[in-house]
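> My questions concern the predicted model and sequence given below.
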Amino acid sequence: MAAFFITGTDTDAGKTLVTAGLLALANHQGLTTLGLKPVASGCHRQAEGLRNDDALMLQARSHPEIDYKTVNPFAYAPAIAPHLAARQAGETLRVTLLADAMADAVALKRDLTLIEGAGGWRVPLNDDEDLSDLATALQLPVILVVGLRLGCINHARLTAEAIVAQGLPLAGWVANGISSDFDELDDNLSTLSHYLSAPCLGRIPHLTEEPSDTHPECAARHLKLPEIP
């Protein structure tokens, strides 16, 4: 079994698309899978409780099936930073709480378990802890999703440096096309490959024509799985 933490260069870099795409690819190869999103804001209320679209996308591609609470144990309605959403709900997010929830899920020992963060690498959980501290607590290798936009080289380099500075391996990175008109694409990808000391796990083009609920399967065609021990 193998577990990885998925982070991005920023909000909307494409973490969920890449996470779900990797799960879809692993499922196609006959592996058991589990996608987790420990904390999510911007959730909508259903009869069963608060639900997050990104977490539902990961749940749908986790095989064997898994309950929603395991996938997303901390869910909040406001579409704001998680620590602010938790504060509005009268709660305080702690690394120990998230780590305990994720440790129980990882203990299911699926062939591939992916834990998706929120926003970028240093999104706060509280006044003293960041979501990156969860990856450190679980000692997980990290996959970095680079949203291809102006400024992504700087954001990718800074994020990669921060990951390594926290003592975690960068297991790979994925270039995600979030726009159809990104200038000098090939040169930017070449520059990213030069500076990021990890394998590129894929380049996802800007997906516009297919229905959004099939985007992970479309993305899977452009991805390769990280090295699984």
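Arrived safely.

> hey, let's count contacts and neighbours off CA atoms from now on
Fine.

> can you pull out the helices in this protein?
15-28, 53-60, 68-71, 82-88, 95-106, 132-138, 152-165, 185-195, 215-220 (DSSP state H).

> Use this one as the comparison:
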Amino acid sequence: MKKTFFVTATDTDAGKTYVTVGLLKAAHRAGLRSLGLKPIAAGAERVDGALRNDDALLIQAASSVRLPYEQINPVVLEPAIAPHIAAAQENRLITVSRLEGFLKGALLTPYDFAIVEGAGGWRVPLNDRELLSGLAKNLNFPVVLVVNMKLGCLNHAMLSAEAILRDGLNIAGWVANGGQDSMPCYEENLQSLTNMLPAPLLGTLTWHASPADGDDEFDQILSKL
């Protein structure tokens, strides 16, 4: 049976791509055809004349299902700023329906395990009237929430979870990304979130010098999805 998830986070640079890539690789180790998609990305450089986003390239490399970059990341914006502002600067209109069409086309490719990675947090504007959360709502995939374990994360995490549930989506679980060095009273904050968030804790992660160092952690998270 196919499993598809939408990965979001409490804020920008919280570790969405770290989690996405780790889970895609874990799925591949488990013998599953894995596919990662990042429908919109802001912050890119030109490679052989074409814009490429680093996170999208990592997702493409981690996917065992091979697709052209343009299907992995159909909307790529050069400046590393809010997507709707970057799009306005380029006189482009990015809509939920357009992104949904791109994704549905890519997801026609046979796969067993797929992740759609969002941009920034849950309520990221796409244009003056639409939010990226509208895309997640239309897709109706279970959501994995990545919590950036730092001062302020309790508020960010609980508000994000409330918004996801208000949009009618299921939270498959949350991942604590950080460690003892990332915030004071880490264990106490972790326990508070475990008690208060309306979703199971899938796992706790720390940043590793080598990506392979976290393989066991991601294998365990995958087993809970």
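Sure, I can see it. Keep in mind the model is a prediction, meaning the values are calculated, not measured.

> okay, the helices of structure 1 in TSV with distance to Pro38 of structure 1 and mean neighbour count next?
Rendered in TSV, the data for the helices of structure 1 read as follows (distance: least, C-alpha to C-alpha, whole Å; neighbours: other C-alpha atoms under 10 Å):
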stretch	distance to Pro38 of structure 1	mean neighbour count
helix 15-28	13	25
helix 53-60	9	20
helix 68-71	7	20
helix 82-88	11	20
helix 95-106	6	17
helix 132-138	10	20
helix 152-165	19	17
helix 185-195	29	13
helix 215-220	20	21
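
> neighbours of the residue lying closest to Asp111 of structure 1 once chain neighbours are set aside, just the number please.
In space, not counting the residues next to it along the chain, Asp111 of structure 1 is nearest to Met1; the distance is 4.1 Å by C-alpha to C-alpha, 6 or more residues apart in numbering. Residue crowding around Met1 of structure 1 was assessed by other C-alpha atoms under 10 Å; the count is 15.

> Settle this for me: Met1 of structure 1 is touching Leu114, isn't it.
No - the pair Met1 of structure 1 and Leu114 does not pass the contact test of C-alpha atoms under 8 Å, sitting 11.1 Å apart.

> Contacts only, for the closest residue to Asp128 of structure 2 other than its chain neighbours.
Of all residues beyond its chain neighbours, the one nearest Asp128 of structure 2 is His84 (7.8 Å), with distances taken as C-alpha to C-alpha, 6+ apart. Residues near His84 of structure 2 by C-alpha atoms under 8 Å, 6 or more residues apart in numbering: Ile94, Pro125, Leu126, Asn127, Asp128.

> Ala62 of structure 2 versus His84 of structure 2, what's the distance?
27 Å (C-alpha to C-alpha, to the nearest Å).

> ok, and what's touching stretch 50-68 of structure 2?
Residues lying outside stretch 50-68 of structure 2 but in contact with it, judged by C-alpha under 8 Å, 6+ apart, are 17, 20-21, 24-25, 28, 33-38, 41-46, 69, 72-73, 76-78, 111.

> so Val76 of structure 2 makes contact with Arg46?
No - between Val76 of structure 2 and Arg46 no contact is recorded; they are 10.8 Å apart, counting by C-alpha under 8 Å.
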